[in-house]
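>>> Generate coordinates for the sequence data below:
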Amino acid sequence: MVISKLRRILIGSPLSSNNQHHNLIPKWKALPVLAADALSSVAYATEEIVIPLALAAATIPFATHWLLPIAGAIVVLMFIVSLSYRETIQAYPEGGGAYTVVKENLGQNAGLVAGAALLIDYTLTVAVSVSAGVENLVSAFPSLAGVQIFFCIWVILILMTLSLRGVSESATVFAIPTYFFVISIGILIFKGFWQNPHENINPIVDVMQTNYPEIGLILALKAFASGCAALTGIEAVSDAVPIFKNPKAKNAKATLMMMAFLLASLFFGISYLVYAHNLTHVEGVTLVSQLNKLIFGGGVFFYVFQIAVMLILFLAASTAYADFPRVASLLAKDRYAPRQLASIGDRLVFSNGIIGLSVVAIGLIIFFQGRTHYLIPLYAVGVFLSFTLSQSGMVIHHWKNRKQGWKFSIALNGFGAICTAVVLCIVATFKFMHGAWIVILVIPTMVYIFHRIHVHYVMFAREISQSHYNAPISEKVTEHTVIIPVSGLHLGVMNAIRYGMSITHDLRICYVKTDEESYQRMLTAWNEKFPELQLHVLESPYRSISSPIINFIDKVSQEKPTEFVTVIFPEFVTAKWHHQLLHNQTAWLIRLSLLYKKNVIVTSVKYHLTTT
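Sure, this is the predicted structure:
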């Protein structure tokens, strides 16, 4: 098959389950896969702080000078959350992150809320990072603005294909661009500091005293809520501990703290340079692009840096592709999500979760026109909700187990829970009308859907369980009725009739009469070939094919309501796969209609064509 060959080319040959240990990755590979989301926020988090400050600058003097204290507060919060998640990794080395922690310590309902928040977070990670990456590309090459959405979709499809190849292979591909970005940002910050711009900085204390507390606090909280996008992705390492090589927990903790250090350094360095050069938001040109052009001019490094930023933003989605399928699989194993999400694909990854994530992310890109600023308000609510629930769950975990150092751990996770809860309230309040209401509405909706899925699986298991199976089993073979819908007489139909006659004496051939001329031809051919068989002619004055056949099947079923009725469809199998699109469409629709009919068995007799 052409599809199978294409599949092998794109995602590779299947891997044996025995190769599972070969799919584990070392720290140097895990960092780019799991930290790309967090590190990519350096490209847009500072700008998200500046946007509300810049809008207020016309009426509030020095409003943009709140950037540094706000960025500093966010850096402090980064380390609080990172240290808290370090405790999570130690306590839950099997992974699962917020969903597992919350489910085991705060109950299943709270766990479902955390699970919903994580799934939303990871979906938005793909949409935000890809759209931000394309925006940076458009900043360097404005002529691409017209194909921005199209470009976003193709990037997601490429990332999906790489992720389907497996964690180990995709990690190798993602490593080079991620480290390239870190080095590029480091060079930018170093040269920015080397140029010594800090003599332009107004005293921060004077600025705060000028604007605080009358209006400055509200403005600062709005900017802080926007800038908290910098913390997205910090939880990724704790969700993906199982993909690390042994010792898993130790390697995961080291990766988490390295990520926190890099993120804090790069984020605050960019914020400082933006503040020092008094840059502000300009529509259509990202703040990082402005800073790049100011420090390096329009030379080669300007384009090299923009490409580095673009690539890290694209690869930030790799974090979501590593963690979304894993969280979805945990929900599926607990029977709160479709069980297909728990299936491991050919390449030892959760293929269905990867594909589902891509489809939803593409939908978000199209709906929000690929605009990062429109997507960001949806981003932070789910992130900080999962932060808060996870740290609260860890407090209960330490209290129940009371292992060595439990008091310090409770204090650390408790303080982390309080901080993230406060931030959650700030984000939900100031971003509510900007789109946060969507997430606040979607999370309980998802939890309700989780419960309905669970009820279905529980009732399904109960109904098909052998202990409840009391249907009578007949000792003798029951004669059943076979129906064969035909549209004419040809080798495919004659094969089906021959098969039908071999399995029953009650064979009913039905033909839908849509016009007199075709009917007369069919009748002549029928009487010539099968004079001993009755042809049931179904009138169809409105030329419908499906309805008369379904009505005929219903009528036959009512004759013997306790017996089985078999419907046989003659089916062509063409020599070339794409020719199949030209055949069997009506039969497919009728089969779909018969799906929920009781005691109706649907099968097909295939006739293989050999000509092109």
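
>>> going forward, measure contacts between C-alpha atoms and count neighbours the same way
OK.

>>> Name the single longest helix found in this protein.
When the chain is parsed with DSSP state H, its longest helix is helix 108-140.

>>> Centre of the chain to it, how far?
Distance of helix 108-140 from its chain centroid, counting by Cα atoms, centre = their mean, to the nearest Å, is 8 Å.

>>> Also this sequence, please, to line up against the first:
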Amino acid sequence: MLNVAVSVAAGVAALTSAFPGLLPFTLWLCLAVLALVTAVNLKGIAHSARAFIAPTAVYVGAIMLVIVAGLVRGEPATVAEHAAQAGNLHTVGVLLVLKAFANGCASLTGVEAIANAVPSFRKPRVRRAQNAELALGALLGIMLVGIAALIEKFSIAPVGGVTVLAQVTRAALGDGPLFYLVQFSTVVLLALAANTSFGGLPVLARLLAADNNLPHLFALRADRHVHRYGIAFLTVASAMLLVISDGDMNLLVPLFAIGVFVGFTLSQAGMVRHWVGARPAGWRWRAALNGFGALLTLVAAVVVTASKFAEGGWLIVVALPLIVLAMQWVNRSYGRIGERLELGRTPAPPRPRRSVVVVPVHAVNRLTREALAAALSLGDRVVAVNVTHPGNESEARRFVEDWERWHPDVDLAQVFDAHWRLDRPLLDYLNGLPEAHVFVLIPEVEPEHAWQRMLQNQRGAVLARALRRRTDTVVCRMRLRVADHATAAP
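Reported below is the predicted structural model:
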């Protein structure tokens, strides 16, 4: 979630650096970019990957152009700030080095996306993912070192409302068309960097749901190879983060870095445990490599948390344990449900039992006729129940007369309630039935147009909710579609 929020905010920051007049609309631009990326991902992971190839190639080429042009340009005049910075480095010493190390590690975030999305690769998945990781590492190293060299060469310092990359680009290429090309490609690429989470989080959520650590809703896979519930949750949560931070990247990055480093440390420690337990050939050096990586990322996590604690880092410190506790609670809940469902045990063979179908009715019309016809094919006995008020004796008597005139060969039970309730009288009637299996068939009108739903009284929804919460009856909601006269069937 933080990766999506940071990526979108960073992309918009690059846009406002090129066009300062857009700065007041930062939040709306962030939400618009988030909506666009979400729409592309809802078309499917494979479709979104193909759509992002061209912007990625343009961005990499543009950054390489900036690096080459910046290195070729003549050396700028030495500024006085360099001497002061060197003095500060000597004074602060280890603390500054640790903080620089931690902040520098933030540049490496994102490489885990390939590992998280291995199931999305074509076979052989592992080999393709390894090749992609190597290519990503090489490009990342070249661009990171090149930009860092230009920052040093051109004496770039943070400026409010302008990104560091925009300053580097202007120093290397000037204010011409190439500057705007780099900025636009940066906008697109940083916004699309959020795609790593859109590809990874639904897969991760599905695995967690399969282990009963998240609601099973996240394990549902919709059309086009995309997990829509995971994507919807990710979009809503990221939008909330952007709104809370007002689209300010500087407020989101510390939270993002802490979460990433904690994840890195846990995953590396998990790999050490894996190597020690499996002990394949060469497991010692692999365990040592992962252990050293876990140590480095642990140091980075501690340093970033300590230095950014008052600036919002405390939120991650509080949120991570709460997320773990919530997952444990979900897991225990599924465990209790599994015990009641006798999962893992072979149940006794099913046997038919006497059943009754109860149909709530309030008028003699086509809807009632269709509901009773369906009920007669479901159970051994059908009973129509009419709930009315003692003060409406004339209306109740008229309904009985209409029923007897119609004569549908179905028993009618009229229940009176002094409090004008719909659910309680029906519940009391159902509790007195002798049959083991009780079906309740609720007839409803399905309007032809969506706007016509506001015209309905929601009687069926009220009854269905009460029956599911307070009884063991099988609730069926039969909808009769009402079409215009021109299109209605004869």
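
>>> Any idea what the TM-score is?
The TM-score (TM-score structural alignment, normalised by the length of structure 2) is 0.86; 477 aligned residues with a Cα RMSD of 3.2 Å.

>>> Give the buried residues for the longest helix of structure 1.
110-140 (16 or more other Cα atoms under 10 Å).

>>> before we move on, what about stretch 274-293 of structure 1?
Those would be 274-277, 279-281, 285-293, for stretch 274-293 of structure 1 by 16+ other Cα under 10 Å.

>>> List just the nearest of those residues to K245 of structure 1.
Nearest to K245 of structure 1, judged by Cα to Cα, of the buried residues of stretch 274-293 of structure 1 is V288 at 35.5 Å.

>>> secondary structure class for N386 of structure 2?
strand (DSSP: H, G, I helix; E, B strand; the rest coil).

>>> Residue in structure 1 paired with it?
The equivalent of N386 of structure 2 in structure 1 is I509 (alignment by TM-score structural alignment).

>>> Now that match: closest residue in space, sequence neighbours ignored.
Spatial nearest neighbour of I509 of structure 1, chain neighbours left out: I484 (4.9 Å); criterion: Cα to Cα, 6 or more residues apart in numbering.

>>> helix/strand/coil for that neighbour?
In three-state terms, and counting by three-state DSSP, I484 of structure 1 is strand.

>>> And the counterpart of T161 of structure 1 in structure 2, how close does it get to R284 of structure 2?
Aligned counterpart of T161 of structure 1 in structure 2: A39 (TM-score structural alignment). A39 of structure 2 sits 46 Å away from R284 of structure 2, going by Cα to Cα, to the nearest Å.

>>> How about the contacts made by V537 of structure 1?
Residues in contact with V537 of structure 1 (Cα atoms under 8 Å, 6 or more residues apart in numbering) are C510, Y511, V512, K513.

>>> In a helix, the third one, correct?
No - the assignment for V512 of structure 1 is strand, going by three-state DSSP, so no helix is present there.

>>> For it, give me its contacts.
Neighbours of V512 of structure 1 in contact, by Cα under 8 Å, 6+ apart: V486, S487, V537, L538, E539, S540, I545, P548, I549.

>>> Give me the subset of those lying in strands.
Judged by DSSP state E, the contacts of V512 of structure 1 include V486, V537, L538, E539 as members of strands.

>>> What is the burial count for the first one?
By that I understand V486 of structure 1. A total of 23 residues lie near V486 of structure 1 under the criterion other Cα atoms under 10 Å.

>>> List the buried residues of the helix or strand hosting A113 of structure 2.
Assigned by DSSP states H and E, A113 of structure 2 belongs to helix 112-116. Neighbour counts over helix 112-116 of structure 2 (16+ other Cα under 10 Å) mark E112, A113, I114, N116 as buried.

>>> From T504 of structure 1, how far out is the corresponding residue of structure 1 for the second one?
Using TM-score structural alignment as the criterion, the counterpart of A113 of structure 2 in structure 1 is A236. Distance from A236 of structure 1 to T504 of structure 1, counting by Cα to Cα: 60 Å.
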